[in-house]
Structures are given as structure tokens and as C-alpha cells.
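Here is a sequence together with a model predicted from it:
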Amino acid sequence: MRERSLTISELAAPFSMSFAGVAKHIDVLSAAGLVRKVRDPEDGRSFRLELQKSALSEASAWLSYHQEFWTNKLDKLETFIEEQDHDHRGPKNRKKN
């Protein structure tokens, strides 16, 4: 886990993207509350990025809840369909000619 904030340039370095491209992604993450831009105290011009752990925890909890909710619903639907399919495939009492 990273212990310090990063500049956009430091974050962009391992990727084959332009600075502007990474900055656009950072703006989206910032608007979503997942990262926060903070002025670099050393030069006052550039920004450092801080991960907003609480927002990620909230997103993770939301995803876990909905994954469990929909998995249960889909499991019940699957059981219902299998029961319906089994009921309709039951033995036929018709005679074949």
C-alpha cells in the first residue's frame, strides 16, 4: 500500500498515456470522490493525489451488498425455472399410435 501521495506525472509514468489523458482520468476520479487533489507543499504549483479510502470502502460495501442481493435473486429464479421445467417434463400419460 502506498504511504504518500503522488503527482500526476508520477502516476502517469508507468502507462503509455499522455499527461493530458491521465489528467482527464484523474478529474473523473476526483469528481467521483475517489481521489483528492492537494497542492504540493514543496512548490505550491503542482498537485499531489490522495486516495480517498472512505469513498472506496463505501463503493466496496455497495458492490458487495448488490452482488449478494442479485446473486440470491438469480439463484431463486434459477430454482423456480428448474422446478417449472421439471413439472412440464413430467411423465406423459398419452398413448402413442
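That came in fine, so what should we check first?

Only C-alpha atoms from now on, for both contacts and neighbour counts.
Will do.

Strands of the protein, residue ranges please.
Taking DSSP state E, the strands of the chain run over residues 6-7, 35-39, 47-51.

who's in contact with the second one?
Outside strand 35-39, the residues that touch it by CA atoms under 8 Å, 6 or more residues apart in numbering are 26, 29-30, 45-52.

about what we covered before: pipe the strands of the chain into JSON lines and attach mean neighbour count per row.
Below are those laid out as JSON lines (neighbours: other CA atoms under 10 Å):
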{"stretch": "strand 6-7", "mean neighbour count": "17"}
{"stretch": "strand 35-39", "mean neighbour count": "17"}
{"stretch": "strand 47-51", "mean neighbour count": "19"}
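
how far away is residue 55 from residue 86?
46 Å (CA to CA, to the nearest Å).

just how off-centre is stretch 36-53 within its chain?
24 Å (CA atoms, centre = their mean, to the nearest Å).

cool, stretch 77-89 as well?
With CA atoms, centre = their mean, you get 33 Å for stretch 77-89.

just stretch 31-40 next, same as before
The answer for stretch 31-40 is 18 Å, by CA atoms, centre = their mean.

for comparison:
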Amino acid sequence: MATEPKHDVFQAIADPTRRSLLQLLVDQEMPVNVISGHYSMSRTAVSKHLRVLQEAGLVKERKVGRETRYRLEPEPLLELKRWLSYYERFWENKLQALKRFVEEDMPAGEPSGPLKIVEGKPEE
């Protein structure tokens, strides 16, 4: 029987350091001493962040001799993607409404580029 993660994905990625750790591990597996070399915090602090990511299922560890290596486990991020995709439709609706507003407000034949400002006033 599999145990439930102690931290959820949302909790785990809430911290900018942990998001940075995930980015670091995207392309390759790394030992903790190499990972900690990328940060100005102690190896112990990096290990604590890795433990939170591991408890959320975002990072897996593997022993190679005396070394522990960490790698990204991206599957739990699908939960985040599904959650965000639901709200994406609201953003898309707002962008479409803004586009309609801008296009309706613009007189025909006017340039669609940005206005040039001269002495604090739009240039005519």
C-alpha cells in the first residue's frame, strides 16, 4: 500500500527556492553537494527543501555508493496543470474582451501601433 505524500504539490512549489531546485533538476540527476553549490545556503537547508519536494513526490532520490542523487519526478505537476487549466478559460475570456474593446475603440484608418508621446501629449 502506497503512503500519501506528507506535502502536497501546491505547498511544495510555494517556495521560490524549491521551484528553483526543480528547474535545476529538470535535465539531470544531481548529488546534494553539487545542488547545494548553486545556493548560498547550507547543505542542510538545501536537504530540507529537497525533503519537502520528495515528500510531495516531485523529487526522487537514488543511492549511488555513498552519494545520494536527486532527480525531478514531473508527474505530480500534472495536478497543478489540471487545476490551472480550469482557470485559464477566465484569462482567455478577459484577453478576448480586452482585444474587442481596443479594436472597437480605435477609429478606422488609424495606425494600430503605440502612440508616440511628445512633451507629455500624444503626437498627432
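Structure received. From a predicted model like this one, the values you see are computed outputs, not experimental measurements.

that older thread, pick out the most distant pair among the contacts of strand 35-39 of structure 1.
The most widely separated members of the contacts of strand 35-39 of structure 1, counting by CA to CA, are 45 and 52 (21.6 Å).

Tell me which of these two has more neighbours.
When residue 45 of structure 1 and residue 52 are compared for neighbours, residue 52 comes out ahead with 14 against 9, by other CA atoms under 10 Å.

Check the gap between the more buried one and residue 31 of structure 1 for me.
Using CA to CA, residue 52 of structure 1 is found at 12 Å from residue 31 of structure 1.

that older thread, between residue 55 and residue 86 of structure 1, who's got more neighbours?
The residue with more neighbours, out of residue 55 of structure 1 and residue 86, is residue 55; 14 against 10, by other CA under 10 Å.

measure the more buried one to residue 47 of structure 1 for me?
For residue 55 of structure 1, the distance to residue 47 of structure 1 - CA to CA - is 20 Å.

go on, residue 12 of structure 1?
13 Å.

So which residue is smack in the middle of structure 2?
For structure 2, the residue nearest the mean C-alpha position is residue 19 (6.3 Å; CA atoms, centre = their mean).

quick one: secondary structure of that one?
helix (DSSP: H, G, I helix; E, B strand; the rest coil).

wait, isn't it in contact with residue 13?
Yes: Residue 19 of structure 2 is in contact with residue 13 according to CA atoms under 8 Å; the separation is 5.5 Å.

Tally up the residues packed near the residue nearest to residue 24 of structure 2 when sequence neighbours are not counted, please.
Closest residue to residue 24 of structure 2 in three dimensions, ignoring its sequence neighbours and counting by CA to CA, 6 or more residues apart in numbering: residue 35, at 7.9 Å. Using other CA under 10 Å, the number of residues around residue 35 of structure 2 comes to 19.

And residue 35 of structure 2, what's its match in structure 1?
Counting by TM-score structural alignment, residue 35 of structure 2 corresponds to residue 11 in structure 1.

Can you tell me how far its match is from residue 71 of structure 1?
Residue 11 of structure 1 sits 36 Å away from residue 71 of structure 1, going by CA to CA.

now swap in residue 21 of structure 1 and tell me
For residue 21 of structure 1 relative to residue 71 of structure 1 (CA to CA), the value is 36 Å.

In structure 1, which helix is the longest?
Criterion DSSP state H: the longest helix present in structure 1 is helix 53-88.

same for it, what does it pack against?
Here helix 53-88 of structure 1 touches no other helix or strand, going by 3 or more CA pairs under 8 Å, 6 or more residues apart in numbering; DSSP states H and E.
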